[in-house]
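Dropping the sequence and predicted coords here.
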Amino acid sequence: MDTTWEGRLGWTAGLVADDPVVRVRAQRRLTVMRRLMYAALRRLYAVPGRLDDPERAGLLAHYRLRQSFCFPEGLGPKEPLGTSACLPYLIRYLEWEVRYPDEWYATAKDWTAKEVLLRHLTREFADLPVAAKRRLVELVVLVIRREYHVEDVSWARLARAVDLPEFRGRLAELDDGTNAVPAKRARFLLWLLDHPEAPQLQRIHWHYGRYPQPRRRTGRQRSRR
């Protein structure tokens, strides 16, 4: 059994293919992989005892192996993303949600995974390869153009970390001066890039276009200084 990244998750390229037939085939494979994973988990739970007991330890190892062939369960980035073989597959999972959200939702919806993976990318964006940065910029632009989805604020947080000069150009192209949603979002992100001192972005800011402002000190807080 090939347990390299490509051996385990190379087939996920089909999930973002242009050909719908290829995407359906990949979704069916993911469904099978997940059934095997959950079957392994049920076998683990069916055996009582400590996890370090030989029988349970073997069942646990088998479950983790099955888990590693699933999406997004098989990602689990631990090493620096800039040098990790996990990076292309991590971005692919996010690309799948952006390009084919209905298929993602029906097959492998995981809002927590989306938020956690985007948080990893935001924290380590500066150290990512240029090709990965540019791919993420393309995905941010697609997110700006679409209707709001759960945890899209995490994409806006990622946008604040983008250090590519062409990103501002892409945002300027989207801002046509109208009140259309993509134009307002582009202006919003340009403002965020110009105001790195602004507080952490919350969902209400991105969803309603409210610009985050520093908290005002109360009289009691000022008196403590």
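Sure thing, it's come through. Keep in mind the model is a prediction, meaning the values are calculated, not measured.

contacts and neighbour counts: CA atoms only from here.
Noted.

Contacts made by stretch 133-143 with the rest, please.
91, 95, 98-99, 125, 152, 155-156, 159, 162, 164, 167, 170-171 (C-alpha atoms under 8 Å, 6 or more residues apart in numbering).

isn't Ile144 right up against Pro182?
Yes: counting by C-alpha atoms under 8 Å, Ile144 touches Pro182, with 5.4 Å between them.

For the longest helix seen in the chain, buried residues please.
Secondary structure of the chain per DSSP state H: the longest helix is helix 20-46. Neighbour counts using 16 or more other C-alpha atoms under 10 Å place 23, 26-27, 29-31, 33-34, 36-37, 40-41, 44 of helix 20-46 among the buried residues.

downstream neighbour of it in the secondary structure list?
helix 54-68 (DSSP states H and E).

Quick one: list the elements packing against that following helix.
Using 3 or more C-alpha pairs under 8 Å, 6 or more residues apart in numbering; DSSP states H and E as the contact test, the elements touching helix 54-68 are helix 20-46.

who does the helix it packs on touch, helix- and strand-wise?
Here helix 20-46 touches helix 54-68, helix 101-108, going by 3+ C-alpha pairs under 8 Å, 6+ apart.

The structure to be compared is supplied as follows:
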Amino acid sequence: MAHNEAAEKSERFSAGSGGDEADAWRARLGWAFGLIADDPAEREAALAHLDGVRRDCRAALERCNELWHLTRPLGPEEQYQEPTFRRAREVYAQMSGRSLPGGLWVGGGGRGPRLPYALLFLEWEARFPREWTEHAKAWGAKQSLIRLMAVAGHDQPTRAKLIDLVEVVVQRAYRCKDREYVRVARAVDGEVLRHRLHAAAASDNPWARLHAGYILWLLDRPEVPNTRHVWRTWVAETSGRHRDFSGPR
């Protein structure tokens, strides 16, 4: 997806939320849509921006830690009112808000202005896993964002994006926290998703056959929990060609 197209989708996803709040998110993290651009040069520029912001965050955190030690003799109440230390904390918060994944947790729920940036972070990990791992690996953030997205009632553009993500993920060898996408599949279950999963399960890709087959099996059994035990039992009970893929999940 080109950067301009991604930015236009961000505008549509943010529609209906407070304009000022959406503008604030865009000012902090609008650059991040370059991370999922089709143009390698645009992605490279966005990665360089992210690396710079993360360096600033580390420097600001080091400054906070230094001042915390220096002001500790003041006592707990006076310490946090000390102007230099207070300003250092403000700078760190500002830097974190312009970075990933830290900036994703600056206010807002799963919907509204945060939604396009949460989806962006997940799409980045799904489409460009090497770059994501090198520049912003955060398995806990990935898990939290998937769970945040795994709810009913999304609008059509959001449902379409989540279905796309499930389709991408089932095509690859398992990555940490990919099993969480079962939650998303259950939240957006429907004809479109099942059609894509059936196609993946019938493909020549062994990972797609395995992962898509497992998700389809769970979609037909909403009462069954998505646990490691269930996964391993399912693999053991399916065709022997799956046995090589039954490692930890």
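Done, it's in. Computed from a predicted structure; not experimentally measured.

Need the TM-score from the superposition.
Taking TM-score structural alignment, normalised by the length of structure 1 as the basis, the two superposed chains have a TM-score of 0.83; 207 aligned residues with a C-alpha RMSD of 2.5 Å.

how about the buried residues of helix 20-46 of structure 1 in CSV, adding distance to Leu60 of structure 1?
Below are those laid out as CSV (distance: C-alpha to C-alpha, whole Å):
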residue, distance to Leu60 of structure 1
Arg23, 31
Ala26, 26
Gln27, 26
Arg29, 23
Leu30, 21
Thr31, 21
Met33, 16
Arg34, 16
Leu36, 13
Met37, 11
Ala40, 8
Leu41, 8
Leu44, 6
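
between these, which is nearest Thr3 of structure 1?
Met33 (14.0 Å; C-alpha to C-alpha).

quick one: what's aligned to that closest one in structure 2?
Mapped onto structure 2 by TM-score structural alignment, Met33 of structure 1 lines up with Val53.

residues near the residue nearest to its match when sequence neighbours are not counted, how many?
For Val53 of structure 2, ignoring the flanking residues on the chain, the nearest one in space by C-alpha to C-alpha, 6 or more residues apart in numbering is Ser99 at 5.9 Å. Using other C-alpha atoms under 10 Å, Ser99 of structure 2 has 24 neighbouring residues.

Counterpart of Ser99 of structure 2 over in structure 1?
Checking TM-score structural alignment: Ser99 of structure 2 goes with Cys70.

That match and Val32 touch, don't they?
No: the pair Cys70 of structure 1 / Val32 is not scored as a contact, 9.3 Å apart, by C-alpha under 8 Å.

corresponding residues in structure 1 for the helix or strand encompassing Lys9 of structure 2?
Counting by DSSP H and E, the element that carries Lys9 of structure 2 is helix 3-14. Across structure 1, nothing matches helix 3-14 of structure 2 (TM-score structural alignment).

Tell me the first helix or strand C-terminal of that helix.
helix 19-29.

In that following helix, which residues are buried?
Buried residues in helix 19-29 of structure 2, counted by 16+ other C-alpha under 10 Å: 21-22, 25-26, 28-29.

Quick check: the aligned residue for Gln171 of structure 2 in structure 1?
Gln171 of structure 2 maps onto Arg145 in structure 1, by TM-score structural alignment.

Could you give the number of residues near the residue nearest to its match when sequence neighbours are not counted?
In space, and not counting its chain neighbours, Arg145 of structure 1 is closest to Pro182: 5.1 Å by C-alpha to C-alpha, 6+ apart. Neighbour count for Pro182 of structure 1, taken as other C-alpha under 10 Å: 21.

what's near enough to touch Pro182 of structure 1?
So Pro182 of structure 1 contacts 144-146, 174-175 (C-alpha under 8 Å, 6+ apart).

what does Leu67 of structure 2 give?
84-85, 88.

go on, Arg92 of structure 1?
12-13, 16.

ok, so of the residues you listed, who is nearest Gly209 of structure 1?
Val16 (29.9 Å).

Leaving out the residues flanking it, which one is nearest to the closest one?
Trp96 (5.5 Å).

do Arg8 of structure 1 as well
Phe69 (4.9 Å).

any idea how far that neighbour lies from Leu60 of structure 1?
15 Å (C-alpha to C-alpha, to the nearest Å).

Show me which of these two is the more surrounded one.
A direct count of neighbours by other C-alpha under 10 Å for Phe69 of structure 1 and Leu60 places Phe69 higher, at 24 against 19.

Aligned counterpart of Phe128 of structure 2 in structure 1, please.
Aligned partner of Phe128 of structure 2 by TM-score structural alignment: Tyr100.

Could you report the neighbour count for its match?
14.

Quick one: classify the residue most central in space within structure 2 as helix, strand or coil.
By C-alpha atoms, centre = their mean, the mean C-alpha position of structure 2 lies nearest to Leu122, the distance being 3.2 Å. Three-state assignment for Leu122 of structure 2 (DSSP: H, G, I helix; E, B strand; the rest coil): helix.
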